[in-house]
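just a sequence and a predicted model for now, questions to come.
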Amino acid sequence: MQENVMLVQVLVAVFFYVNCLMILTFLKKEAFRDDTRYILFAQTLFVDSAFMVLSDLLLMGSFYKYPIHQIPCIIMCTILNVLFVCTPLTLVAMCLERYVAICMPLRHADISTSRTRFRGLLIIWSISSIIPLFTLVAYLAVIPSGALLSYTVCSVELMLGKDWQAQARAISFQVLFLFMIIIIAFTYIKIMIAARGASSENKKLTSKGLRTVILHAVQLLLCIMQFLNPYVEMEAWKVDVMVFANVRYSNFIVFIIAPRCLSPLIYGLRDDKFFVVLRHYALCGLDSLLPAMFSKVKVRPG
């Protein structure tokens, strides 16, 4: 089990480094900071990085049975819940942006303004905070007096002590994710219709948009499956401690790390403009120096 934990640390470190490199690429290029698509992508990178780090801290604390004070534990779990909802909502916003860009190209510039972006980000973070704040208030309402001063092994399940709390949280997430699935399906159908009627010049753009929406749908599906993790792990806990540890480890790899690896692949590697700038900073500018160096090398005949 110790080897599994070390493997998780390596994976988290690698993807955290990649995400930080992409965030640096976004911040260095002004053209990216004025584009709604890249702004949403940067938010996804930031949210996913913070979510991976906090989830990894909870995983390590659970593995080593390290108790911490209840108050920072509750704050950490609440932030983690906000980030958990924020990622799929940002994915939905990215699908809607692709829908506007492909299906309403003449209105895209008017819709995608700085004011619209600010309102959109505000809506995303506001909706992301509703369910976690409800969970926090419900937990504080039923917690025994003096329990906030105690120490505990921190986990998200700590705030779901009562059955009605877990059921209310589950129903809220189910309704929210149902709406998100409907929106993504709507954008996919609209882009697919636009692809059929597009000219040969626009076929490539619409086809790429369809693939992007599909990949976002896969990410959303994995995020939804992650919502079931606490319930699966609780059942595993009743069986055996080692079974619980193995299930939590597998869930962390498949449903936490894997979905957050797709975002760099979708935009960081598939997007030509972003990939060129990313490669430049990843190689510390050597990509522009090497061609010039080789051009000065004289090839001797024979």
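Sure, I can see it.

from now on I want contacts and neighbour counts done on CA atoms only, so please keep to that.
Fine.

who touches stretch 115-134?
Residues outside stretch 115-134 that contact it (C-alpha atoms under 8 Å, 6 or more residues apart in numbering) are 36, 78-79, 81-83, 85-86, 89-90, 169, 172-173.

buried ones among those?
Among those, those buried by neighbour count (16 or more other C-alpha atoms under 10 Å) are 36, 78-79, 81-83, 85-86, 89-90, 169, 173.

widest-spaced pair of those?
Greatest spatial distance among the buried ones among the contacts of stretch 115-134 (C-alpha to C-alpha): Thr36 and Arg169, at 31.3 Å.

so where do the strands sit in the stretch 1-150 of the chain?
Assigned by DSSP state E, counting those that start in this stretch, the stretch 1-150 of the chain shows strands spanning 67-69.

that one: helices as residue ranges?
Using DSSP state H, counting those that start in this stretch, the helices found in the stretch 1-150 of the chain span residues 2-28, 30-33, 36-63, 70-103, 105-111, 114-142.

comparing these, which comes out most buried?
helix 70-103 (a mean of 21; mean count of other C-alpha atoms under 10 Å).

for that one, packing partners?
helix 36-63, helix 105-111, helix 114-142, helix 163-196, helix 200-227 (3 or more C-alpha pairs under 8 Å, 6 or more residues apart in numbering; DSSP states H and E).

how about a cut-off of 6 Å?
helix 114-142 (3 or more C-alpha pairs under 6 Å, 6 or more residues apart in numbering; DSSP states H and E).

quick one: the helix it packs on to helix 163-196, angle?
160 degrees (axes from the mean of the first three to the mean of the last three C-alpha atoms, to 10 degrees).

quick check: what element follows helix 114-142 along the chain?
Per DSSP states H and E, the first helix or strand lying C-terminal to helix 114-142 is strand 151-153.

quick one: which of the contacts of stretch 115-134 is nearest to Phe16?
Leu83 (15.5 Å).

list the contacts of the closest one.
Val47 (C-alpha atoms under 6 Å, 6 or more residues apart in numbering).

switch to 7 Å and redo it
If you count contacts by C-alpha atoms under 7 Å, 6 or more residues apart in numbering, Leu83 has them with 47, 51.

any idea which helix or strand carries Gly161?
Counting by DSSP H and E, Gly161 is part of no helix or strand.

and it, how many neighbours?
By other C-alpha atoms under 10 Å, 12 other residues sit near Gly161.

skip the chain neighbours and tell me the closest residue to it.
Sequence neighbours aside, Tyr139 is the residue nearest to Gly161 in space, at 7.9 Å (criterion: C-alpha to C-alpha, 6 or more residues apart in numbering).

included below, for side-by-side comparison, is a second structure:
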Amino acid sequence: MADNNTTTADGGSSSSLQQVNDRIIIVQVMNAIFIYIICLLIFTFFKKDTFLSNTRYVFFAHTLLADCLYLIMTNNLLLLTYFSVTMPAAVCVVLCVLLSELTFVTPLTLTAMSLERYVAICMPLRHGELSTVRRAIHCILLIHSISAIQPIIIVSIFFASVPLGFYTQYKLCSAEMFITHKWQRDLRSVIGQFYFLFMSITIVFTYVRILAVAKEASDSKKSLSKGRKTVILHAIQLFLCLIQLWCPFIEAAILPINLKLYINVRFFDYIVFILAPRCLCPLVYGLRDEKFFLAIKCYVFFGVNKNISPILIYFNEQLCYICLCV
């Protein structure tokens, strides 16, 4: 009887290990695909001067760079945690601060992009004055400054709570390591909800105004329908990014109840609220944007290979130009 119980336990353990291995493989494949697409879009952005001089594309490229770095770092920490690889606490502090900042960078940049579209559609006469590359760069610096507020506050409190010897200890890297008192988690929750409220109000206001103006000004039902679809995809991405700010609090509440449920919820949150929004960004602004999509095709099929005949390159560029004009 004991042998049967042992066999059953071993079988359950093997099944659980196989499930975790399958999840790791799924995450690696998804990360590889997303990072490849993002890198292709970044390459296309820097190869075209027209994109470099357009505020909307500058914000888009900034989102791509932030998402690419975020995916690489989260994936590496996932693998380190899975294989129980420890690191000095001081290194973990730096990584978690950067990750915490990048968590807010994407939704804040998308909020800035919605404001840029609001100015372009609702204030067209001032768009050229307000929407410049220089102002976009200043806005990006402001975004990073605002994104750094929460991690700086949390880490400052953490520095005052632990002895210096803690930073030389080897630990499994996790953001929960910085929570030494319950009120610190409450403070993090308050700051996260403030960000959530601010971005939600801004996004709802700009999109309602944009849709109202676009509906009145647009004579083409096809153009209006495409604009609505883009807005819907953009809103879904922003919603997922904002929900991500609540995930740590939900996971912290589940952890004391059931460890297996906690693991399943963390995997679900990672796929839906971390990977999915980073996939939607290339879809909304890269592959669905005619100019960007045609530029990608030009470089993938002709622009990268220097041995292809210039006649073919010229024909391809003319074809792209014709497609843009249609």
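That came in fine, so what should we check first? Please read these numbers as outputs of a predicted model, since none were measured by experiment.

returning to that earlier point: for Pro132 of the first structure, see how far away the residue nearest to Gly161 of the first structure is.
10 Å (C-alpha to C-alpha, to the nearest Å).

and for Ser155 of the first structure?
As judged by C-alpha to C-alpha, Ser155 of the first structure and Pro132 of the first structure stand 14 Å apart.

ok, back up a step: among the helices of the stretch 1-150 of the first structure, single out whichever gets nearest to Glu235 of the first structure.
Closest approach to Glu235 of the first structure among these is made by helix 36-63 (16.3 Å; C-alpha to C-alpha).

give me the mean deviation of that closest one from the second structure.
On superposition with the second structure, the mean distance recorded for helix 36-63 of the first structure (mean C-alpha distance after the TM-score superposition for the first structure) is 0.9 Å.

Ala32 of the second structure -> the first structure?
Taking TM-score structural alignment, Ala32 of the second structure has Ala13 as its aligned residue in the first structure.

now which residue in the first structure aligns to Val186 of the second structure?
For the record, residue 186 of the second structure is Asp, not Val. Using TM-score structural alignment as the criterion, Asp186 of the second structure maps onto Gln167 of the first structure.

tell me, how many residues neighbour that match?
A count of neighbours around Gln167 of the first structure, defined by other C-alpha under 10 Å, yields 12.

ok, now Val153 of the first structure?
Look at Val153 of the first structure: counted by other C-alpha under 10 Å, it has 17 neighbours.

go on, Asn305 of the second structure?
As a burial measure, Asn305 of the second structure scores 11 neighbours (other C-alpha under 10 Å).

ok, back up a step: the residue nearest to Gly161 of the first structure contacts Glu157, doesn't it?
No: contact criterion C-alpha atoms under 7 Å: Tyr139 of the first structure and Glu157 do not qualify, at 10.9 Å.

what span of the second structure is stretch 103-112 of the first structure aligned with?
With TM-score structural alignment as the criterion, stretch 103-112 of the first structure aligns to 122-131.

tell me which residues are up against the matching stretch.
For stretch 122-131 of the second structure, the external contacting residues (C-alpha under 7 Å, 6+ apart) are 55, 116, 119-120, 210, 213.

now the aligned residue in the second structure for Phe244 of the first structure, what's its secondary structure?
With TM-score structural alignment as the criterion, the equivalent of Phe244 of the first structure in the second structure is Tyr262. Under the three-state scheme (DSSP: H, G, I helix; E, B strand; the rest coil), Tyr262 of the second structure adopts helix.

distance check, Tyr262 of the second structure against Asp49 of the second structure.
Tyr262 of the second structure is 47 Å from Asp49 of the second structure, by C-alpha to C-alpha.

before we move on, the earlier item: of all the helices of the stretch 1-150 of the first structure, which one is nearest Tyr267 of the first structure?
Nearest to Tyr267 of the first structure, of those and by C-alpha to C-alpha, is helix 36-63 at 7.4 Å.

where in the second structure does that closest one fall?
Mapped onto the second structure using TM-score structural alignment, helix 36-63 of the first structure spans residues 55-82.

what do you get for stretch 218-226 of the first structure?
So stretch 218-226 of the first structure sits over residues 236-244 in the second structure, by TM-score structural alignment.

with the first structure superposed, average distance for the matching stretch?
Averaged out, stretch 236-244 of the second structure is 1.6 Å away (mean C-alpha distance after the TM-score superposition for the first structure).

what's that stretch in contact with?
By C-alpha under 7 Å, 6+ apart, stretch 236-244 of the second structure touches 107, 196, 273-274, 277, 280.

ok, average deviation of stretch 198-208 of the second structure from the first structure?
Mean deviation of stretch 198-208 of the second structure relative to the first structure after superposition (mean C-alpha distance after the TM-score superposition for the first structure): 0.9 Å.

actually, stretch 184-195 of the second structure.
Averaged out, stretch 184-195 of the second structure is 0.9 Å away (mean C-alpha distance after the TM-score superposition for the first structure).

minimum distance to Leu283 of the first structure: which of the helices of the stretch 1-150 of the first structure has it?
Ranked by C-alpha to C-alpha, the member of the helices of the stretch 1-150 of the first structure that lies closest to Leu283 of the first structure is helix 2-28, at 10.9 Å.

check the fit of that closest one onto the second structure and give the mean distance.
Compared with the second structure, helix 2-28 of the first structure is 0.6 Å away on average (mean C-alpha distance after the TM-score superposition for the first structure).
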